[in-house]
Structures are given as structure tokens and as C-alpha cells.
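[1] Sequence and predicted model, in that order:
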Amino acid sequence: MKFTLAVIHTLALLFRQLFKKLHKGYLLGNPVTTEQEINYKIPFAHGMALISDELYESLQKNCNGDYANVETRNVLCSRDMSSFNEATSGLNSAHILDPVCEWLDDTEISPRRSLIKKYPSKFLTKNLKLPPLYCRSYPYFLCGFWANDDNVRKALHIHKGSIGKWHRCTYNIPNNADIHNTFDYHVNLSRKGIRSLIYSGDHDMSVPFLSTQAWIRSLNYSIVDDWRQWHTNDQVAGYTRTYSNRMTFATIKGGGHTAPEFRPKECFDMFSRWISKRPL
């Protein structure tokens, strides 16, 4: 019992410290919020000329705007969704202008990783050809070799045996997804007057900017700084709007799902201005 109370007390202190740190605010990029994001992929795809007017109108008519919960008995909607999936197949949903490249894993279970480890002299031969340099999976793959190099880990003061191998993305962590909608968290934080910056790369189809705009609008706060351009180096970097709950929404022109990866300069300028409480 004493141990349980000690843990609860420790957690309470941690949450109190975290809340104090929120005086600067919080920021989110292309965030999954309501798990209804698919409902906005269709209008996004239409606006980006990825599907025809006829298909878009048919989807609206036959699916009644609900593309997340399509009933199998709704044959017309299912047919239109199949047409939509076919029309958008072969696209990189994280950034619709980026090529679709092979995702190279840097783990031991990757066949290519195993071959490179077994035959290092053939690393750059035609038998083990890596994807073109313009593919983002290429540096993703190489960063695993860099981060796990003994000399690099020593330079980073990582004590041998203290932590395991570094992975850029770890998908095998056991977990239960029990929070399917974070909208109420934004409601509570807004009521407390905590600042926030919500941004969207405008070429992301995974979590389209339209879906983010929709849940922000549903907070029903008045606009204090209406829709306008924001700039970097005298060039349009995106568009922004600020609400009375101290929430700022911004798009990153040309950005994808991980906007700072695609537009680092613009995102750095955006964050620097926001964190110093200056208008974008």
C-alpha cells in the first residue's frame, strides 16, 4: 500500500511539473485527432485533382459524406470507394508529390540488411542496389547504420550495454490503443487558456489539413486573426489563422505529413515566431 501511494504521489508531482511547463504551450503537426480523417481524404483528393468530378459527386451522393464506416450492403458506396482507392493507389500518402519508394528497414529482420552485413564488399554492387538518392527511405536506411556505429555511440556518450539498438521507427512495442479521440483534450487545454500551434503540411493525404481545420472549427472559438499568408525569406510559406482560445493554425506550403522534414527552414521560422509569442 505504501509503495502504491508513493507511485501515485510521484506521478502527481510529474503531472504538476508537466502542467507548469505548458505555460509556453504545445504544438502538433498533422495530428490524428478523431480517427475520422478518412472522411477528408476524399475532398482533399478532389481538390488536388486526384479524382474526377464525377467520382467525387458520386461518393458524396452514395456515401453521404461518411467514408469511414461504409456498410457492405451499400453497394454503390463500396463501388465508389474501390474506385477511389484505385485512383489514389501508387501515391505516397505522406506527401502526394513524393515518389513511392521501398521502405528499407535497418533491423536485423530486413533481408537487405542481412545481406549487407553478410556481404559488405558487395554493398554498392548492382546486386544490392539501393533506391535512388531522391527517395526518403534511402537516408532512413543509412541513419540506422550511423546511429548504431560503435564510434558514433561512443561520441554520443552512450555506455555500452546501457541501451539496445537504435531504430528510427519501432513498431513492435506492445501497446493497447485505448484513446481513439483526443478532441476533448484540446477542449480542456483551451479552457485553461494554454497556447497551442497546430500545423499541417498541405500535401499530406494521411491526415489532410481539411480534417484538422474541421475539428478546430468545432471548438467554436472566435477568430482573432483571420486567414492570411505567412512568409519566410519574403516568400509565401503557408497560411495561418488564430483563435480566441490562443490556438494558432498554420499550413506549411509544400509540406508533407512530417512537415519539418520537407520544409525545415519554414517550420523553424514558424516555431521560432510562435514560441517567442510573435505573429507568424
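    Ah, there it is.
[2] make it CA atoms for all contacts and neighbour counts henceforth
    OK.
[3] any idea which element residue 138 lies in?
    helix 137-147 (DSSP states H and E).
[4] which residues in the stretch 51-200 of the chain form helices?
    For the stretch 51-200 of the chain, the helices defined by DSSP state H, counting those that start in this stretch occupy 53-63, 75-88, 111-118, 137-147, 150-155, 183-191.
[5] Residue 264 is nearest to which of the ones you listed?
    Closest to residue 264 of the helices of the stretch 51-200 of the chain is helix 137-147 (Cα to Cα; 16.0 Å).
[6] re the thing from before, quick one, which of the helices of the stretch 51-200 of the chain gets closest to residue 256.
    That would be helix 137-147 among the helices of the stretch 51-200 of the chain, by Cα to Cα, at 14.6 Å.
[7] Determine the set of other helices and strands touching the closest one.
    Using 3 or more Cα pairs under 8 Å, 6 or more residues apart in numbering; DSSP states H and E, no helix or strand is in contact with helix 137-147.
[8] What are the buried residues along that helix?
    137-138, 140-141, 143-145, 147 (16 or more other Cα atoms under 10 Å).
[9] okay, now residue 259: neighbour count?
    Residue neighbour count, defined by other Cα atoms under 10 Å, stands at 25 for residue 259.
[10] got the end-to-end distance for stretch 243-250?
    Terminal residues of stretch 243-250 are spaced 12 Å apart (Cα to Cα, to the nearest Å).
[11] what does that stretch rub up against?
    Here stretch 243-250 makes contact (Cα atoms under 8 Å, 6 or more residues apart in numbering) with 190-191, 193-200, 213, 221-225, 238-242.
[12] Which parts of the stretch 151-280 of the chain are strands?
    196-201, 223-232, 235-243, 247-252 (DSSP state E, counting those that start in this stretch).
[13] could those go into TSV alongside mean neighbour count and distance to residue 181?
    Below are these laid out as TSV (neighbours: other Cα atoms under 10 Å; distance: least, Cα to Cα, whole Å):
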stretch	mean neighbour count	distance to residue 181
strand 196-201	24	16
strand 223-232	14	24
strand 235-243	19	22
strand 247-252	24	19
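[14] and the comparison structure, right after this:
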Amino acid sequence: MYDFFGTHALISYDNLRKIRRYCDFSRAHESAECRHSLLKTDADVWNAIDVYNIYGPLCLDGNLTSRPRKTSLMNFDPCSDYYVYAYLNRPDVQEAMHANVTKLTYDWEPCGDFNWVDSASTILPLLKELMENGLRVWLFSGDTDGRVPFTSTQYAINKMKLPIKTEWYPWFYGGEVGGYVQVYKGDLTFATVRGAGHMVPSIQPVRASALISHTSSIANAEV
């Protein structure tokens, strides 16, 4: 993700150079130089913008209102997480969903501190297994997602050393570029969604729908 930050003017090239030089990310304890560069990144990026949607607005008022705010399919509300949090913690909603039947004393959280000790370090072997069994694989990224950026996905795909079947090209929806696609031999397709962050359907719902509904057409560049 730090390469993404550096190429999108979120951190300085000097800081990116230091991260590349001093940070390993596989060690339990990084060097002092690495920690200093990461702290600078925290100040410049993580504490300053929404890294899940780097060009999107921040939620400046997460307070709930007595009446629902006007929603828009085209304009993503950065405060929507607060509404979901409040809604899913209502006792009547949890009862209707048959959730929290053990009556936990703390609120539901979208991302809890779960100590997952047996998670795989990479899903590349799984992708290879799917492809070897004749399943078509599609990977897609919003191109303004800084948390799991398209650059990281591309690095991972490159490790698979798949020959390129169809070179990088734009796909279109409504006469405009909806994103870009590259197809690899072995039935793996990588696509981007232009102007979308981490939660692609929330931020670019029309293009996300086009991507999912017209995968075969996108393989031919036009939806």
C-alpha cells in the first residue's frame, strides 16, 4: 500500500524511499528508521483522510437525527457506518435477526479484535487450485482504495507468473471509462473500477453493478 500512497501524492517520495529501504514487514520488530517512517505515514495519511476512499469526504458529524437523512445513489454518505452501527445495535433489530441471543453486554462492532491465529499468509495457492479445477477467477479493485490498493493486487498476481492473454485496456459503461481490465491465461481476470474506493458498490454503485452483471461483455471492453 505504501507504493500506492507514494504514487498518489499521499506521502513524500523521500518517505516512500525510506520505507522501501528500512521496512521488511515480515519481522516481528522493525527498525527505528522504519518505525519513524511509518509514524510519519500515520500522520500524513491514516490520521488525515479516509484511506478506504482516498478522494472521498470525511464524516464530520456522525450524530444520528430524528428523521432519516436524504439518501442518494450517486453521492456516498461517509457517515453511513454510524447509521449501520446504531441500527444493528438496536434490540428490536437484533431480535428480528435472531442475533445476540446470548445477550452480550457490549455492542456489535463491524471489525472486532478477533485473534485469528491460523489464517493463511496468502490466498495465491487457493486461486491456483480454483483455476486448475476449471473455475474462472475475477479480481477487482476500486482505484481509490488505499487500504487494499490495486497495486498490491497486481503485485500478488505477478507472483503467479501467469502469461498475459489480453493486455491492459479500458472497459466502458454509458460512454465513459468504467475502469480497466487485464486478462491472464488460465482464466484469471483483473479489473479496476474507476473512482471507487474499498467498498466499491457503496461508492460507485452503477459501475459496480455493470462490472458484476456484464463480466463477459467487459472482457470485450464494452458494457
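    Good, I have the coordinates. Given the structure is predicted, the values throughout are model-derived calculations rather than measurements.
[15] The helix holding residue 138 of structure 1 vs structure 2 - mean distance after superposition?
    By mean Cα distance after the TM-score superposition for structure 1, the fitted helix 137-147 of structure 1 averages 5.9 Å away from its aligned residues in structure 2.
[16] Give me the distance between the residue most central in space within structure 2 and residue 130 of structure 2.
    For structure 2, residue 198 is the residue whose C-alpha lies nearest the centre (Cα atoms, centre = their mean; 3.0 Å). Look at residue 198 of structure 2 and residue 130 of structure 2: by Cα to Cα, they are 24 Å apart.
[17] if we can go back for a sec, next one: the corresponding residue of structure 1 for the residue nearest to the centre of structure 2 relative to residue 221 of structure 1, how far apart?
    Using TM-score structural alignment as the criterion, residue 198 of structure 2 maps onto residue 257 of structure 1. Going from residue 257 of structure 1 to residue 221 of structure 1 by Cα to Cα gives 26 Å.
[18] With adjacent residues omitted, what lies nearest to the one in structure 2 that sits across from residue 267 of structure 1 in the alignment?
    Residue correspondence to structure 2 (TM-score structural alignment): residue 267 of structure 1 is matched to residue 208. Excluding its sequence neighbours, the residue lying closest to residue 208 of structure 2 (Cα to Cα, 6 or more residues apart in numbering) is residue 201, at 5.3 Å.
[19] contacting residues for the one you found?
    Residue 201 of structure 2 touches 207-209, counting by Cα under 8 Å, 6+ apart.
[20] Which ones among those map onto helices?
    Counting by DSSP state H, the part of these found in helices is 207-209.
[21] Can you select the buried ones from those residues in ChimeraX?
    Buried members of these, defined by 16+ other Cα under 10 Å, are picked up in ChimeraX with:
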select :207,208
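[22] out of the ones in helices among the contacts of residue 201 of structure 2, who's nearest residue 52 of structure 2?
    Of these, the one sitting nearest to residue 52 of structure 2 (Cα to Cα) turns out to be residue 208, at 16.1 Å.
[23] Can you tell me how far that closest one is from residue 214 of structure 2?
    Separation of residue 208 of structure 2 from residue 214 of structure 2 (Cα to Cα): 10 Å.
[24] can you check residue 96 of structure 2 too?
    35 Å.
[25] do the same with residue 140 of structure 2
    Look at residue 140 of structure 2 and residue 214 of structure 2: by Cα to Cα, they are 14 Å apart.
[26] what do the two both touch?
    The overlap between the contact sets of residue 140 of structure 2 and residue 214 (Cα under 8 Å, 6+ apart) is empty.
[27] Could you find the counterpart of residue 78 of structure 1 in structure 2?
    When structure 2 is aligned by TM-score structural alignment, residue 78 of structure 1 is paired with residue 35.
[28] Its match: neighbour count?
    Residue 35 of structure 2: 15 surrounding residues under other Cα under 10 Å.
[29] which residues does it contact?
    Residue 35 of structure 2 touches nothing, counting by Cα under 8 Å, 6+ apart.
[30] Tell me the spacing between it and residue 18 of structure 2.
    10 Å.
[31] Setting aside sequence neighbours, what's the nearest residue to residue 211 of structure 2?
    Nearest residue to residue 211 of structure 2, sequence neighbours excluded (Cα to Cα, 6+ apart): residue 218, at 7.1 Å.
[32] so that neighbour sits right up against residue 212, yeah?
    No. At 9.5 Å, residue 218 of structure 2 does not count as touching residue 212 under the criterion of Cα atoms under 8 Å.
[33] Mind checking which of the two has more residues around it?
    Ranked by neighbour count (other Cα under 10 Å), residue 218 of structure 2 and residue 212 place residue 218 first, with 22 against 11.
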